[in-house]
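Asks: Structure for this input, please:
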Amino acid sequence: MTIDASQTAFPSPRRRGASRKRRRLALFGLVGIVLAAATALVLTALDDTIVFFRTPSEIAQRGETPGTRLRLGGLVKAGSISHDGPDVRFTVTDNARDMPVTYSGLLPDLFREGQGVVSEGVLQDDGTFKADTVLAKHDENYMPKDVADRMKAQGLWKGDEAGGAK
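Replies: You can find the predicted model right below:
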C-alpha cells in the first residue's frame, strides 16, 4: 500500500516554509500599518501644540476660547509697562494687534519696552492674558536670517541702524 503525499494531513516541508514566510510577512505588514496609524494620530494630536508661540493676531484669528493655555509672543509695546507691587501689566503687540498681559513675579533682566517677549499662561474671559512665565528674547542680532529678512521686508528691522547683524 502506497500513501500519496498530497492526501496526508501534514503539508510538505516546502509548503510549511512558504506559509511561515507568508505569516511573517503579514505580521510585519500589520505592525507597519499599526505604527503608521499611531504616528499619524500622534502628529495630528500635536499639530497645534508644536507651535512655540502665537502672536496676538493669530490668537484673535483662531478665536481662542478663554481658559486656553498657550504661549503668547511679540514685542512689549512702548509705554505699556506698569508695576503694582509684584504685579506687572504690559501689552504685547505684533504691530497689527495688541494683547494686555498681567504677570505676578520677577521679570527677566532683558525685559523692557520694544523687546521681544514670550509669555506662557491662560487667556482670561476679559481678553487679557494672565502669564505665569515670562521669557525675554535676545535682541534681533541673534535672529535666524529668514526671520530677519521678513522683518526687513515689513520695515521692522533695526539691526542696520544700531550696528547689528546685516
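
Asks: contacts and neighbour counts: CA atoms only from here.
Replies: Fine.

Asks: Show me what secondary structure element comes after the longest helix along the chain.
Replies: If you go by DSSP state H, the chain has its longest helix at helix 13-46. Note on helix 13-46: by DSSP states H and E, the next helix or strand toward the C-terminus is helix 56-62.

Asks: For the helix or strand just after that following helix, give me every contacting residue.
Replies: Counting by DSSP H and E, the element after helix 56-62 in chain order, helix or strand, is strand 69-76. Strand 69-76 has contacts (Cα atoms under 8 Å, 6 or more residues apart in numbering) with 52-56, 90-94, 112-123.

Asks: Which members of the residues you listed are classed as buried?
Replies: The neighbour-count test (16 or more other Cα atoms under 10 Å) marks 53-56, 90-94, 112-113, 115-123 as buried among these.

Asks: So which of those belong to strands?
Replies: 90-93, 116-123 (DSSP state E).

Asks: sorry, back to before: distance from the longest helix of the chain to the middle of the chain?
Replies: Put simply, helix 13-46 sits 31 Å off its chain's centre (Cα atoms, centre = their mean, to the nearest Å).

Asks: one more, for comparison:
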Amino acid sequence: MTRKQKRLSSIGAILVVIAAAVGLMLSAMSDSVAFFASPTDVMAQVPGNAQRIRLGGLVEAGSIDHEAGEVVRFRVTDSVESVSVVYTGLLPDLFREGQGVVTEGTLGPDRVFLADTVLAKHDESYMPKEVVDDMKKRGLWQEGKGMPTVSGTAAPQAPSAGGAGT
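Replies: Coordinates of the predicted model:
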C-alpha cells in the first residue's frame, strides 16, 4: 500500500468515526427535545404518548386542585381550548390562576397532560414568547392590551414600549 493510500484510508476511518459520533449525539438529543404546543394545538393534533412537548398558556381560574401529597391538578388554557394537567412536585412560588405558565411533559392516553416541569412567569408583565406568538397568530393577542380575560380573571398585560406606568 502506498503512502497516499494509507493517508486516504486513515482519513476515511476518521470520517466514519466522526459520522458515527454525530449520529449517536443526534439520536440521544431527539429523546430530550420538547416541541412547544398551545392547548388548541394539543386538542387539534394529539401528539404521541412518548413525545415530549411544552404546553404553554394561562392557568385557568378556579382549576387548581391540590390533592394528597404534592399532586396538583390544574387546567392550562389559551382562551380557545384548555388541557388538564397533573403535576407531582412543588410548584413555583409565582404559580397562580390567570398567570402565564409553561409545562413540560407528555400527553397521556386520556388527554391529561402529565407534567414533570412547571415554569411560571417571573414578573408582572412576562408571558412566554411562544404563548404570545401563538396567541398573535390566532388573533387573540392585542399589542399593549395583552389578551382577553380568561374565565373572569384579567390576563397579564404585555410590556409597554414607553416604560412609564400606563
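
Asks: Quick TM-score on the pair, please.
Replies: Here the TM-score for the pair of chains, by TM-score structural alignment, normalised by the length of the first structure, is 0.61; 146 aligned residues with a Cα RMSD of 3.6 Å.

Asks: rewinding a little: can I get the ones in strands among the buried ones among the contacts of strand 69-76 of the first structure in TSV with distance to Asp48 of the first structure?
Replies: Output for these, formatted as TSV (distance: Cα to Cα, whole Å):
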residue	distance to Asp48 of the first structure
Phe90	26
Thr91	24
Val92	21
Thr93	21
Gly116	22
Val117	20
Val118	17
Ser119	17
Glu120	15
Gly121	16
Val122	16
Leu123	16
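
Asks: returning to that earlier point: and the longest helix of the first structure, what does it pack onto?
Replies: Taking 3 or more Cα pairs under 8 Å, 6 or more residues apart in numbering; DSSP states H and E as contact, there are no helices or strands that helix 13-46 of the first structure lies on.

Asks: List the buried residues for it?
Replies: Here helix 13-46 of the first structure shows no buried residue, counting by 16+ other Cα under 10 Å.

Asks: can you check stretch 141-152 of the first structure too?
Replies: Counting neighbours by 16+ other Cα under 10 Å, the buried set in stretch 141-152 of the first structure is Ala148.

Asks: now swap in stretch 101-115 of the first structure and tell me
Replies: 101-104, 111-113, 115.

Asks: same check, this time on stretch 51-65 of the second structure
Replies: Buried residues in stretch 51-65 of the second structure, counted by 16+ other Cα under 10 Å: 52-61, 64.

Asks: residue contacts, Met151 of the first structure?
Replies: Trp157.

Asks: if I look at it, how far off is Val34 of the first structure?
Replies: Look at Met151 of the first structure and Val34 of the first structure: by Cα to Cα, to the nearest Å, they are 44 Å apart.

Asks: before we move on, back to that, tell me the one among the buried residues of stretch 101-115 of the first structure nearest to Ala136 of the first structure.
Replies: Each of these was checked against Ala136 of the first structure using Cα to Cα; the closest is Phe111, at 5.3 Å.

Asks: Identify all contacting residues around stretch 96-110 of the first structure.
Replies: 56-57, 86-93, 127-138.

Asks: 6 Å instead, please
Replies: 56-57, 86-92, 128-131, 136 (Cα atoms under 6 Å, 6 or more residues apart in numbering).

Asks: Could you pick out the buried ones from those residues?
Replies: Applying 16+ other Cα under 10 Å to the contacts of stretch 96-110 of the first structure flags 56-57, 88-92, 128-131, 136 as buried.

Asks: Excluding chain neighbours, what is closest to Asp94 of the first structure?
Replies: Gly74 (5.3 Å; Cα to Cα, 6 or more residues apart in numbering).

Asks: Show the end-to-end separation of stretch 87-98 of the second structure, please.
Replies: Stretch 87-98 of the second structure has its terminal residues 18 Å apart, counting by Cα to Cα.

Asks: and what of stretch 156-166 of the first structure?
Replies: Termini of stretch 156-166 of the first structure sit 13 Å apart (Cα to Cα).

Asks: May I see the buried residues of it?
Replies: Buried, per 16+ other Cα under 10 Å, within stretch 156-166 of the first structure: 157-158.

Asks: mind checking how far it is from the chain centre?
Replies: 28 Å.

Asks: Pull the residues that contact that stretch.
Replies: 141, 151.

Asks: Roughly how far does Lys4 of the second structure sit from Ile14 of the second structure?
Replies: To Ile14 of the second structure, Lys4 of the second structure is 15 Å away according to Cα to Cα.

Asks: actually Val101 of the second structure, sorry about that
Replies: From Val101 of the second structure to Ile14 of the second structure the distance is 46 Å (Cα to Cα).

Asks: What of Ala158 of the second structure?
Replies: On the measure of Cα to Cα, Ala158 of the second structure and Ile14 of the second structure end up 52 Å apart.
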